[in-house]
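S.K.: What follows is a predicted structure for the sequence shown.
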Amino acid sequence: MLPALVALAFLVCLGVATARLARLDGLAVQRRVSAAREGNLAVKMIAEFEGHGTGWFWEADRQGRITYLSAKVAAALAPPYRDPGGCLLTDVFRMDSASPGTERTLAFHISSRTSFADYTVCATGSTDGTEPDRWWSISGRPVIDDLGRFQGFIGSGSDLTEKRKSDAEITRLALFDGLTGLANRQRMRQSLEKTLQPQGGVLRPASLFLMDLDRFKAVNDTLGHQAGDALLKQVAQRLERVVGAVGLVGRLGGDEFKVLLPAIDHRDTLTTLARELIAALSQPYFIAGATVTIGCSIGIAIAPQHGDNAEELVRNADLALYAAKADGRGVHRFFSEEMLSGAKSRKALEDDMRAALAEGGFHLHYQPVVSTATEEITGYEALLRWQHPVRGRISPADFIPVAEECGLIEALGEWVLRTACDAAARWPRAVRVAVNVSPIQFANPAFPAIVTSALARSGLPASRLELEITEGVFLDESGATDAMFRSLKALGVRLALDDFGTGYSSLGYLRTAPFDKIKIDQSFVRGAAQPGNRNAAIIRAIVTLADTLAMETTAEGVEIQDEIELVRTLGCSHIQGFVYGAGIADAEVIVQLGGAVQAAPVGHKVSRAPRTKMLRSARLAIGRTQGDVRIRNISASGAMIDGVAIDDEAVGLDVLIELVEDQMFAARVAWAQDGKAGLHFAENFNLDRLQQAQPGRVARRAT
């Protein structure tokens, strides 16, 4: 019985064990099926990720030879590596050494069996200097088995191609001019700073050109901004063609350009290049069906003698450009220390001018305007004067341009307008007062209101105020210009066109601009009485034009008494000039108007020798003192200069003046007034010698 029970128990246990084993086998099978399913799912997901995403995978053995690489990456490799199995990872990919954080190479990590992350690589076949077609980011780590043995590398990567293209476009937009494709201001600055960095403690030579287009604004205004943009593109092409590989050309904005020339500091080489650039840019352009001609001025600074850092070199090149434009444009100028001292002087002049305006340092003189028919004084022109407490009398020719540059001209012009109106309202006779208006004042929409306020405050009738406007206001001729003319005429004031014939000389605006008077520039009056001089014919033509348009005419700058009859004969209605006196103070005007009705001529009775009008810098020596002056005109026997602090007490002094570069000639001061002086040469000067002067020293102006 007992054996049977034992056998039964054994069979029961065996059955239970068998059932449990079967259940365990079933679970194992389920786990294997589940693992297989998960493995297949993972494979599918990896395949999907590799096929349609930006990521990919790779694997390498202990020697760094590729055992697996995603197919899409393999297809983008160079032909020898399209089947990369067995190839060294370092043969298939090369690193981008310019990327940050890649001081150690792939070969280092493979040999040292260390991890690396986000290394930028491309196919090794991209070595022809062009940008590779594809870029990737690659990461990897060593694989260690359960026994701690190194088995190889496994890693992943992602496609960087589109990101690099996007980054490159951002860089291009940040460093290149969108219109011309030239380097922009930021890139030029970076390149200049890099060029000026010392190497081995030695400063490297370099030169900088700053360029400004002449007459570009007129193209924009007449043909439109699209034509202006097309012109700038052609300018950029010409600049790059002339400069070539020797320098970097950039556009700073507007019509300003810059050329950086590393390792070039020879003046003759720079002069040749500057002249070639000016000549190239001065050739005609064909824009919007029209032929356009512009010019170019260039300022040059050389490192390290003109500056050893970017800020200093740019400043000095800009000062040289300022000098080039002041010398008549279409030329180049090298920086000199005198330019810097001149800039400092202008800044000091600006500061002093602001103080003078606030503290009452300016005053007005009034020059009579005389009728040729009755010889009566019909009005006065208000002339701005400044007696500096230290520098003495400063010529308007010196401080007015500075006032226009620094934005002070509107405040100064308004002070002149109000002061002249107040004075004229007190004069004993109802004569007119003329006030000069700068183009900047004229462009201010509030200008009519300022005129109205000045008339109302002074009580001066509008008909007694004459506003003198130069042709410069027509540079920006537009609907706003016409509206300004209408507004001013609606006030009842008179309008005079000043310095006619010396500016842009377009007769078209005389058809619509409501001028009451044309003022004939003194350059046409000077010498008109000389036999064979054509100025008389020009004056007659201007008078005929004015008469036809019912306008008066004033001949400016009449100095010699024999010119009075000539001007009268030619038909001018009025005369203004030293022949009837220089400017006088308001108190003297009151005395003059209370006296004789007719004005009496003064000064020389016979015209002097013909003079050549010019603008030229020169040295003037009085004893041991030397200074820079400007020659305004010259004849065989004398010259007129300005920019010099000479007063009436200097008349009769012996001086030396530089008529030809580095050659001084003896002369004597014949007269001095308002910052100008007349010199009489000790010996007659041969004017033909001026033609032999260096091109940079003389800038002639058409008369």
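M.R.: Right, received. Where do you want to start?

S.K.: hey, let's count contacts and neighbours off CA atoms from now on
M.R.: Fine.

S.K.: where does the closest residue to Leu488 other than its chain neighbours fall, helix, sheet strand or coil?
M.R.: Nearest non-adjacent residue to Leu488, counting by C-alpha to C-alpha, 6 or more residues apart in numbering: Pro448, 5.9 Å away. Secondary structure, DSSP: H, G, I helix; E, B strand; the rest coil: Pro448 is helix.

S.K.: Pro448: how many residues sit nearby?
M.R.: Applying other C-alpha atoms under 10 Å, we find 20 residues neighbouring Pro448.

S.K.: Would you check how far apart it and Ala274 are?
M.R.: 45 Å (C-alpha to C-alpha, to the nearest Å).

S.K.: repeat for Thr293
M.R.: Distance from Thr293 to Ala274, by C-alpha to C-alpha: 18 Å.

S.K.: Neighbour count for the two, which is higher?
M.R.: Ala274 (24 against 15).

S.K.: mind listing what the more buried one touches?
M.R.: The neighbours of Ala274, taking C-alpha atoms under 8 Å, 6 or more residues apart in numbering as the test, are Ile298, His332.

S.K.: just to confirm, which helix or strand has it in it?
M.R.: Assigned by DSSP states H and E, Ala274 belongs to helix 267-282.

S.K.: for that helix, which positions count as buried?
M.R.: Across helix 267-282, burial judged by 16 or more other C-alpha atoms under 10 Å covers Leu270, Ala274, Arg275, Leu277, Ile278, Ala280, Leu281, Ser282.

S.K.: How far off centre is it?
M.R.: 19 Å (C-alpha atoms, centre = their mean, to the nearest Å).

S.K.: List the buried residues of the following helix or strand past it.
M.R.: Per DSSP H and E, the first helix or strand lying C-terminal to helix 267-282 is strand 285-287. Burial within strand 285-287, assessed by neighbour count using 16+ other C-alpha under 10 Å, is assigned to Tyr285, Ile287.

S.K.: Tell me which residues touch Leu179, please.
M.R.: Per C-alpha under 8 Å, 6+ apart, neighbours of Leu179: Asp229, Lys233.

S.K.: picking that back up, could I get the buried residues of helix 267-282 as JSON lines with distance to Ala546?
M.R.: Below are those laid out as JSON lines (distance: C-alpha to C-alpha, whole Å):
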{"residue": "Leu270", "distance to Ala546": "50"}
{"residue": "Ala274", "distance to Ala546": "44"}
{"residue": "Arg275", "distance to Ala546": "43"}
{"residue": "Leu277", "distance to Ala546": "43"}
{"residue": "Ile278", "distance to Ala546": "39"}
{"residue": "Ala280", "distance to Ala546": "41"}
{"residue": "Leu281", "distance to Ala546": "39"}
{"residue": "Ser282", "distance to Ala546": "36"}
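
S.K.: Show me which of these is closest to Leu491.
M.R.: Among the buried residues of helix 267-282, Ser282 lies closest to Leu491 (C-alpha to C-alpha), at 44.4 Å.

S.K.: Tell me how many other residues crowd the closest residue to that closest one other than its chain neighbours.
M.R.: Counting by C-alpha to C-alpha, 6+ apart, Gly295 is the residue found nearest to Ser282 once chain neighbours are left out, at 4.9 Å. Look at Gly295: counted by other C-alpha under 10 Å, it has 20 neighbours.

S.K.: next, the one to line up against it:
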Amino acid sequence: MTFELSDLKEHNSELLNLLTQHLPDMLWVKDVEGTYIYANKALCEGLLMAKDTEEPIGKNDVYFALREREAHKHQPNWHTFGELCFNSDIDVIKNNKAMKFEEYGNVKGKLMYLEVYKAPFYDKEGNIIGTVGAGRDITQMKKSQFDLEKSLLTLDEQRKQLEYQANHDVLTGLPNRVLFMDRLKQVLNVAQKYDEEIAVLFIDLDHFKEINDSLGHDIGDQVLVEFTKRVEAKIEITDTLSRLGGDEFCVILSDISEPDYISNIISEIMSVVKESFVIGNNTLYIGMSIGIVIYPHDGEDAHALLKNADAAMYKAKENGRNRYCFYDENMTAKAYERVFLETELRKAFIKDELIVYFQPQIDMRTDKLVGMEALARWQHPTMGLISPIRFIPLAELSGMIVELDRIVMQKALSQFAKWEAKGLCPGRLSMNLAMKQIEENDFIAFIKQLALKENIAYELLGFEVTESQIMKNPKDSIEALQKINDLGICLSVDDFGTGYSSLAYLKRLPIKKLKIDKSFIDNLPHDAEDAAISKTIISLAANLNLKVIAEGVETQEQKIFLYENGCYFVQGYIYSQPLTPEAMEAFLIEKINMEISKI
């Protein structure tokens, strides 16, 4: 059966040809073999690369595909329209219906997308004698579509990333406080429904700030990551480990039906954390304090449980750190007091509520003043005079001890300089020194500047450091204290006998004086054990060529015992209680007048 173009031109062929040749859409007619019978200008120029509309006649898509491939044989991934068009023609004839296709291929070095409509073409008897087709270049539309999809994908990824960041700790990848509270509420809902118990552990790393301050935050971050890995390895997959912030972590134990489960988990966690952390060239050891609460006994909602676990954790720290503590209801009031006092103490720095008292130090052999100790006091506007027993440990726990120490030093030196200028012979000014203070890089510069400002000779200054603080890190303590000693400042070990000093380290410390703690003086001379300890300290000081001073001396019996055993320097109520600056000045004047009267 033959097919003639005259079949298309029965009605106004010239008008039809004019119309189809100037349409922007590609138009064509093929026979059943796929040979072009008609092709308009848009098809020839935009797709087939034919020189005119006559060139495609009598040729099929395979011809143009082979020609295109030959022209781009150096490009192995070159796709031509010819291959796709031929296959879609067969589909139209086979299905005997109009069909829509989306076809793509390379044209003029660029990828082109076409939206194609094809339909069977029939003779007068209804037999399929070919196909007619129309195509439209939708490359730009597809590009816009791809760009939109890419943007939507990017936005979705960004949304997921932001959602992840909002609920997870960036450093460790653990759930943060927000996600922790959400999970805790979910676990509580299940526990409430099935009448089950759950536990929450509040973990705080001991002295972690010292790692950051001395070795840098990079080392500290690596410690936190390693800590996370170790703890995660010890808890069940149904449990949740979360980083609340800084060095604070929480664990939700969702199934504590086994009687020893909590203690076993804590033992395993403390065991793996006890092992050394090797970070670069640093071998570090860290401890942790853990507070434990159990639902529903210690709180019925997430906020109550977290608050009470925090209180239990602080109790563990107060009990000596590196241990765990179960919550009891009395802790809530204490925790509230601690938070309240901490807030008030920060205000006290700003409002200048800290004051300094001075307690004389006397040489019993001559009854002369040899110096004084500066003691911090807090004059609160509504609570009155607050004992240092309440706020000094709080300052140490909260990291405020460095600022507090410096305020006391500034006030003490300023007052001491005034007495020196008046010729009141105040002796040596002793001040308490926290080890955290000398770990600060600028401390030596601070004390130099302060002494220069007040025109005080270093030899008139002394610092007292507690034995327990020194022995936490004796090697570094020796190096830090040596820098102070090099200035000519007298160093003393305070509360001596209450810690566990090694004599080997004691010999290496650049100290000039030992101070016998008040706890050994209180029951002298009647308590045989205290008497023996006091004698031993006095003898040890003599053998090491150190001076020794006793604090907290209140009775004549204590004074006589100390004198007879070779301790001549004392401090305590038997001579004077801690005095305000005004009262201390009166004390100094009285001492001078007594000396004058003896002449």
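M.R.: Happy to help now that I have it. Just so you know, these numbers come straight off a predicted model, no measurement behind them.

S.K.: Could you find the counterpart of Phe202 of the second structure in the first structure?
M.R.: In the first structure, the residue matched to Phe202 of the second structure (TM-score structural alignment) is Leu210.

S.K.: can you check Glu551 of the second structure too?
M.R.: Aligned counterpart of Glu551 of the second structure in the first structure: Glu556 (TM-score structural alignment).

S.K.: Please apply the same query to Phe520 of the second structure.
M.R.: Phe520 of the second structure maps onto Phe524 in the first structure, by TM-score structural alignment.

S.K.: quick one on the thing from earlier: tell me the contacts of the match of Glu551 of the second structure?
M.R.: Residues near Glu556 of the first structure by C-alpha under 8 Å, 6+ apart: Lys519, Ile520, Asp521, Gln522, Val525, Ile575, Gln576, Gly577.

S.K.: How about the third one, nearest residue that isn't a chain neighbour?
M.R.: The shortest distance from Asp521 of the first structure to any residue other than its chain neighbours is 4.4 Å, reached at Asp499 (C-alpha to C-alpha, 6+ apart).

S.K.: in the second structure, what residues pair with whichever helix or strand the one you found is part of?
M.R.: Using DSSP H and E, Asp499 of the first structure sits in strand 494-500. Counting by TM-score structural alignment, strand 494-500 of the first structure lines up with residues 490-496 of the second structure.

S.K.: mean deviation of that stretch from the first structure?
M.R.: Following superposition, stretch 490-496 of the second structure is found to deviate from the first structure by 1.9 Å on average (mean C-alpha distance after the TM-score superposition for the first structure).

S.K.: rewinding a little: just to check, the residue nearest to Ser282 of the first structure is in contact with Lys217?
M.R.: No. Counting by C-alpha atoms under 8 Å, Gly295 of the first structure stays clear of Lys217, with 11.5 Å between them.

S.K.: mind listing the strands for the stretch 151-300 of the second structure?
M.R.: Assigned by DSSP state E, counting those that start in this stretch, the stretch 151-300 of the second structure shows strands spanning 198-206, 240-245, 248-253, 277-279, 282-284, 287-295.

S.K.: nope, the stretch 351-500 of the first structure is what I meant
M.R.: Under DSSP E, counting those that start in this stretch, the stretch 351-500 of the first structure gives strands at 362-371, 377-388, 392-394, 432-437, 465-469, 494-500.

S.K.: Generate a markdown table for those strands, with distance to Ile538 of the first structure and mean neighbour count as supplementary columns.
M.R.: Shown next, in a markdown table, are the strands of the stretch 351-500 of the first structure (distance: least, C-alpha to C-alpha, whole Å; neighbours: other C-alpha atoms under 10 Å):
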| stretch | distance to Ile538 of the first structure | mean neighbour count |
| --- | --- | --- |
| strand 362-371 | 20 | 22 |
| strand 377-388 | 24 | 20 |
| strand 392-394 | 33 | 17 |
| strand 432-437 | 24 | 24 |
| strand 465-469 | 21 | 23 |
| strand 494-500 | 11 | 22 |
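
S.K.: Can you add distance to Leu620 of the first structure and give these back as TSV?
M.R.: Below are those laid out as TSV (distance: least, C-alpha to C-alpha, whole Å):
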stretch	distance to Leu620 of the first structure
strand 362-371	28
strand 377-388	22
strand 392-394	17
strand 432-437	32
strand 465-469	34
strand 494-500	29
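
S.K.: right, and the ones you listed - which one's nearest Ala317 of the first structure?
M.R.: With C-alpha to C-alpha as the measure, strand 392-394 is the member of the strands of the stretch 351-500 of the first structure nearest Ala317 of the first structure (27.9 Å).

S.K.: can you tell me what part of the second structure the closest one aligns to?
M.R.: Aligned by TM-score structural alignment, strand 392-394 of the first structure corresponds to residues 384-386 of the second structure.

S.K.: Now the matching stretch on the first structure. Mean distance?
M.R.: For stretch 384-386 of the second structure, the mean distance to aligned residues of the first structure following superposition is 1.7 Å (mean C-alpha distance after the TM-score superposition for the first structure).

S.K.: What's the local residue count around Lys351 of the second structure?
M.R.: When neighbours are counted by other C-alpha under 10 Å, Lys351 of the second structure comes out with 11.

S.K.: Roughly how far does it sit from Val402 of the second structure?
M.R.: In this structure, Lys351 of the second structure and Val402 of the second structure are 17 Å apart, going by C-alpha to C-alpha.

S.K.: next one: Leu201 of the second structure
M.R.: For Leu201 of the second structure, the distance to Val402 of the second structure - C-alpha to C-alpha - is 30 Å.

S.K.: And those two? Which one has more around it.
M.R.: Neighbours per residue (other C-alpha under 10 Å) separate Leu201 of the second structure from Val402, with Leu201 holding more: 28 against 19.

S.K.: Correct me if wrong: that one contacts Tyr295.
M.R.: No. With contact defined as C-alpha under 8 Å, Leu201 of the second structure does not reach Tyr295; the gap is 11.5 Å.

S.K.: Verify the contact between Glu554 of the second structure and Gln577 for me.
M.R.: No. Here Glu554 of the second structure lies out of contact with Gln577, judged by C-alpha under 8 Å, at a distance of 9.6 Å.

S.K.: out of the two, which sits in the busier spot?
M.R.: Per other C-alpha under 10 Å, whichever of Glu554 of the second structure and Gln577 has more neighbours is Glu554, with 19 against 16.

S.K.: Doesn't the more buried one lie inside a helix?
M.R.: No. Going by three-state DSSP, the assignment for Glu554 of the second structure is coil, not a helix.
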